[in-house]
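*Asks:* starting from these lines, generate the structure:
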Amino acid sequence: MMTDIEISRAARLRPIADVAADLGLPADDVEPYGRHKAKLTVPPAGGTTGKLILVTAINPTPAGEGKTTTSIGLADALVRTGRKAVLALREPSLGPCFGTKGGATGGGYAQVAPMEDINLHFTGDFHAITSAHNLLAAMIDNHVHWGNALGIDPRRIMWKRVLDMNDRALRDVVQSLGGPANGYPRESGFDITVASEVMAILCLANDLDDLQARLGRIVVGETRDRRPVTAADLKADGAMAVLLKDAIKPNLVQTLEGTPALIHGGPFANIAHGCNSVIATRTALALGDYVVTEAGFGADLGAEKFFDIKCRQAGLVPAAAVIVATVRALKMNGGVAKSDLARPDVDAVRRGAANLLRHIENVQAFGVPVVVAINHFATDTAEETAAIQAIVAARGVRAISCRHWADGGAGAVELADAVAALADAPSQFRLLYDDGLPLLQKVDRIATAIYRADGIAPAPAVVRQLAAWDAAGHGGLPVCMAKTQYSFAADPALLGAPVGHVVPIREVRLAAGAGFVVAICGDVMTMPGLPRTPAAEAMRLHPDGRIEGLF
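*Replies:* Now for the predicted structure:
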């Protein structure tokens, strides 16, 4: 059996100019990066007429779910069935690539390519975002060093630096040691680039003008009398936009079957809003009749933020949703150890299906019709698959066994037909909460309605800060919950569909440029650490120059 990287290398990719031409894009709007990658320089005119299909999932487990793989297989299947489909995904972060996940371009015969390029430096977007973010950090410290005309309180500088790599040692640092020439010593730290507000801004901006306006609204700290200081106050927004002028252009690649894919932006869904860029999504909707996109991790995080942040801000209307589940993951939710997952256990599947049912209920609460994709593994039995289908059928939902990993788009044709039928019906989409609800009540609404918590336990400083932001005019912003992806609760050990729990809110952050407030729950970190055995340990260069160990 070939590995993912071997399958990708064996594929005969089409010249990217041909992929763009099939979409009706003139050559002047396509900026090639070699033979198989390009940036689109001008979003096409003509409106967004395609149907938007969200792929989401149950809570992730070590057993694997395959949300990206399913997104790719579904797009390929839509094309196979004669429909004009475009894929719209996020870019992988180097942190997980060298940490736990390895690559993030799908798997088996449902991949986007060129796999190595996309998983590593791609077209340099993350580098540009990192540079723009850190330029602002440098300009803050430089302003304080040269007289501090704005009166910034060094104790209240909120803007950390970022790096696109998991590195727990950088979470908390003391900077500017070594004497007056190096600035004022203070405590600070690093976040991972995907958690940067600049990443969120690039992904939510409508165009370059909107990008610079949002960059200018970033609040970097406060003065001693608690007045906010912004990037525009520091005159940093123009230079940051200069660094992002190419990064804002969507990237065009293809699947192994030649289906066009726009891969752009990459905020994590556990600590950021978890969706690809608005510009890429709108471009795809103007180019295709069906657009398949995904939101990170389980539907409690990615889908909720996709609906309540991205769709709210961009005016997008999702037509249908696919919830990905596996027999193996449901058995883990049902109490089976990872080492025992190959053994048939229908009862464990039934117990673990509580997690899937809750995600179905949550997505349906937004008025979005749902189909379940059972991502097939070789160890699945017919009885286990039938149990899932019967359980969700009792809720009026279809569950379809899909074999796109092994068979590409041919293995997801039944799913494609079911999704298209749902997407072609009139939309009943609605948001979870109104803009005018106070910020603390928005946090509580998400915790109680989506996580099924009994309530929230905010720190006293959190309550005061949210009230202050309400009073300062930020109360109309949506909330971005930063929470463990492994559970509906803030405790990652609570699998299945826990109830009776309380969600602790330890910190809140204002992302005024991105247009949301971040609520940090429990022990979740905005700078991940590497695992005991990082994926990087298996990576090396073959004597012929090929990459080995990237999967």
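*Asks:* could you use CA atoms for every contact and neighbour count after this?
*Replies:* Noted.
*Asks:* what's stretch 82-94 in contact with?
*Replies:* 71-72, 75-76, 78-79, 103-105, 118-120, 126, 164-165, 194, 259-267, 275-277, 280-281, 284-285, 287-294 (C-alpha atoms under 8 Å, 6 or more residues apart in numbering).
*Asks:* now do 7 Å
*Replies:* 75, 78-79, 104, 119-120, 164-165, 259-266, 275-276, 280-281, 284, 288-294 (C-alpha atoms under 7 Å, 6 or more residues apart in numbering).
*Asks:* repeat that for stretch 502-518.
*Replies:* Outside stretch 502-518, the residues that reach it (C-alpha under 7 Å, 6+ apart) are 197, 200-201, 204, 214-215, 217-219, 447, 453-459, 462, 477-482, 489-490, 519-522.
*Asks:* another for comparison:
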Amino acid sequence: MSYKSDIEIAREANKKPIQDIGAKLGIGTEHLLPYGHDKAKISQPFINGLKDRDNGKLILVTAINPTPAGEGKTTTTVGLGDGLNRIGKSAAICIREASLGPCFGMKGGAAGGGYAQVVPMEEMNLHFTGDFHAITSAHNLLSAMIDNHIYWGNDLEIDERRIVWRRVMDMNDRALREVVVGLGGVSNGFPRQGGFDITVASEVMAILCLAVDLKDLQKRLGDIIVAYRRDRSPIYARDIKADGAMTVLLKDAMQPNLVQTLENNPAFVHGGPFANIAHGCNSVIATTTALKLADYVVTEAGFGADLGAEKFMNIKCRKAGIAPDAVVIVATVRAMKMNGGVAKADLGAENVEAVELGCPNLGQHIANVKSFGVPVVVAINHFVTDTEAEIQAVKDYVDSQGSEAILCQHWEKGSAGTEELATRVAELADSGLSQFAPLYPDDMPLFEKVETIAKRIYRADEVLADQKIRDQLHAWEQAGYGHLPICMAKTQYSFSTDPNLRGAPTGHSVPVREVRLSAGAGFVVVICGEIMTMPGLPRVPSAEAIMLNDAGQIEGLF
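*Replies:* Sure, this is the predicted structure:
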């Protein structure tokens, strides 16, 4: 049996005018700022008027560690949102915007798949409403103003060796990781070493996704530490007088984007910090707005639960004052087999033993998420090659972990394939069982917070960090930043920092290479192992297959 590609399905979507989608949530036409006919931003005055409304129920979708077999977390998020609407609930979904880097690199699109997609798929995966371009511009305006300040006399006495603000672009380009700027003589400034990160790793991206309004946004932008003086005292973006202009550039980007699923249900798509190097959640303003407008809000956190869900709980929920009422962990039979040692080429053959060998990865995620005090259900994202015996093996294992697994066929059947999951999730969300609490208190010392995550979430024996890193964390505590949460930057492919270590490894160590203070976003980034803040393209990038066909339609996005 042949199946249509994601882009073919998206192209055939029966989209409704975005005003009709807004009307489902009670958003008047005058409060929607349309970008074409099928996407719009929601105005800040309208959002401000929602403050006194009660919140709906918040449902987090997370997953096992990603494998080349694919898990389908966004697809399940969309399918569950459609499923809740199908059983008569008022539900909205909240997901992140796609970065051009992975879109043209390895991953392709990020709008779901099959019959569980958000549309317009092409625009969402490309320029969308220009938010990422605005973030890139705001970030690089600050970069330009730092070098300009030094050029015109350096009144702030910036130590050029201690400029910590890099430049960004939304593309995977390894050649820009380390660069030298200011070459070419007196008129071009002072030569110094610099570098680029990908836009989704920018602190400006994290700030946009954590700010509650424009005033909060400008304060956080002003709090960014850009450099240090020779006496190690910090210099902030507000000292450079860049925070006002950066806020102006981000004024429209701050407003959440509204689009629709294939089944014409509302979807908020806003913000896009990477989960392996940033906090990996859509914006606080989109989630809190959705909670005021829908009875159930389904949102996702990036990559596996060891990264995305941990940061959702410890950073986003802590900062936004929200808590999940239920959590869905997405798993696939194929991924269980890969965790059980089966090569990708051999995944089509039934192998119940390998499924059982791979299940401990799922088990550790279940235990971790439960440790936050929230009820958990597992969604088995169905593939046509899955056999009854393999599916039953996953269900039996999850039962043994004190949870339950539900087979979902949303990729093939849309909301008809998630009715059972939607019904159970709504029951859990309404049950009042959630007793959410973050993993660590604000006042715990920074290094102890790192150790807590490493030992309780990754099941590591120890954190390896030299004295220089420990001294830096202590200095930040002395400077008043000890209350901040930790944002771990590590590989998404394993609980450990070794991407090849699958399953549920124990007895490993977590080496800390570098720590960065994101004073504006309000967290400390702890970089572990070989993680890159500017990815590179693979040997055969997705970009090679992306093109326009004779009809002027985009081909190759998936």
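*Asks:* drop anything exposed from the contacts of stretch 502-518 of the first structure.
*Replies:* 197, 200-201, 204, 214-215, 217-219, 447, 453, 455-458, 462, 477-482, 489-490, 519-522 (16 or more other C-alpha atoms under 10 Å).
*Asks:* where's the closest residue to Gly340 of the second structure other than its chain neighbours, which helix or strand?
*Replies:* Leaving aside its sequence neighbours, Gly340 of the second structure sits nearest to Gly358 (C-alpha to C-alpha, 6 or more residues apart in numbering; 3.9 Å). Applying DSSP states H and E as the criterion places Gly358 of the second structure in helix 352-370.
*Asks:* what does Val253 of the first structure give?
*Replies:* Per DSSP H and E: Val253 of the first structure is located in strand 251-255.
*Asks:* swap in Val510 of the second structure?
*Replies:* strand 509-518.
*Asks:* and that strand, how far from the first structure on average?
*Replies:* For strand 509-518 of the second structure, the mean deviation from the first structure after alignment is 0.3 Å (mean C-alpha distance after the TM-score superposition for the first structure).
*Asks:* can you check stretch 352-359 of the second structure too?
*Replies:* Following the fit onto the first structure, the mean deviation recorded for stretch 352-359 of the second structure is 0.5 Å by mean C-alpha distance after the TM-score superposition for the first structure.
*Asks:* now that stretch: how far from the chain's centre is it?
*Replies:* The chain centre lies 29 Å from the centre of stretch 352-359 of the second structure; the measure is C-alpha atoms, centre = their mean, to the nearest Å.
*Asks:* residues making contact with it?
*Replies:* Counting by C-alpha under 7 Å, 6+ apart, Val333, Met336, Lys337, Met338, Asn339, Gly340, Gly341, Val342, Ala389, Glu390, Ala393, Gly503 sit against stretch 352-359 of the second structure.
*Asks:* where in the first structure does that stretch fall?
*Replies:* Mapping stretch 352-359 of the second structure onto the first structure (TM-score structural alignment) gives residues 346-353.
*Asks:* please apply the same query to stretch 223-233 of the second structure.
*Replies:* By TM-score structural alignment, stretch 223-233 of the second structure lines up with residues 217-227 in the first structure.
*Asks:* the first structure: which residue goes with Pro256 of the second structure?
*Replies:* In the first structure, the residue matched to Pro256 of the second structure (TM-score structural alignment) is Pro250.
*Asks:* neighbours of the aligned partner of Trp405 of the first structure in the second structure, how many?
*Replies:* Residue pairing (TM-score structural alignment): Trp405 of the first structure is matched to Trp411 of the second structure. If you count neighbours by other C-alpha atoms under 10 Å, Trp411 of the second structure ends up with 24.
*Asks:* quick one: contacts for the residue nearest to Trp411 of the second structure when sequence neighbours are not counted?
*Replies:* In space, and not counting its chain neighbours, Trp411 of the second structure is closest to Gly114: 4.5 Å by C-alpha to C-alpha, 6+ apart. If a contact means C-alpha under 7 Å, 6+ apart, then Gly114 of the second structure has Asp6, Ile9, Trp411, Glu412 as its contacts.
*Asks:* okay but Val200 of the second structure is in contact with Gly272, surely?
*Replies:* Yes - using C-alpha atoms under 7 Å, Val200 of the second structure is in contact with Gly272, at 6.1 Å.
*Asks:* between these two, which is the more surrounded one?
*Replies:* Val200 (31 against 27).
*Asks:* map that one across to the first structure for me.
*Replies:* Checking TM-score structural alignment: Val200 of the second structure goes with Val194.
*Asks:* roughly how far apart are Tyr290 of the first structure and Ile53 of the first structure?
*Replies:* 7 Å (C-alpha to C-alpha, to the nearest Å).
*Asks:* swap that for Leu510 of the first structure, sorry
*Replies:* 30 Å.
*Asks:* more neighbours: the two, which one.
*Replies:* Shown here are Leu510 of the first structure and Ile53; by other C-alpha under 10 Å, Ile53 has more neighbours (27 against 22).
*Asks:* distance-wise, check the corresponding residue of the second structure for the more buried one relative to Ala543 of the second structure.
*Replies:* Aligned against the second structure by TM-score structural alignment, Ile53 of the first structure finds its counterpart in Ile59. As for Ile59 of the second structure, its distance to Ala543 of the second structure is 34 Å (criterion: C-alpha to C-alpha).
*Asks:* span of stretch 265-278 of the first structure from start to end?
*Replies:* Using C-alpha to C-alpha, the two ends of stretch 265-278 of the first structure sit 9 Å apart.
*Asks:* distance between that stretch and the chain's centre?
*Replies:* The answer for stretch 265-278 of the first structure is 3 Å, by C-alpha atoms, centre = their mean.
*Asks:* what does it contact?
*Replies:* 89-93, 194-195, 199-200, 202-206, 264, 294-297, 301-302, 305-306, 314, 480, 482-485, 526.
*Asks:* now that stretch: which residue numbers in the second structure?
*Replies:* Using TM-score structural alignment, the partner range for stretch 265-278 of the first structure is residues 271-284.
*Asks:* so which bits of that stretch are buried?
*Replies:* So stretch 271-284 of the second structure, judged by 16+ other C-alpha under 10 Å, has buried residues 271-284.
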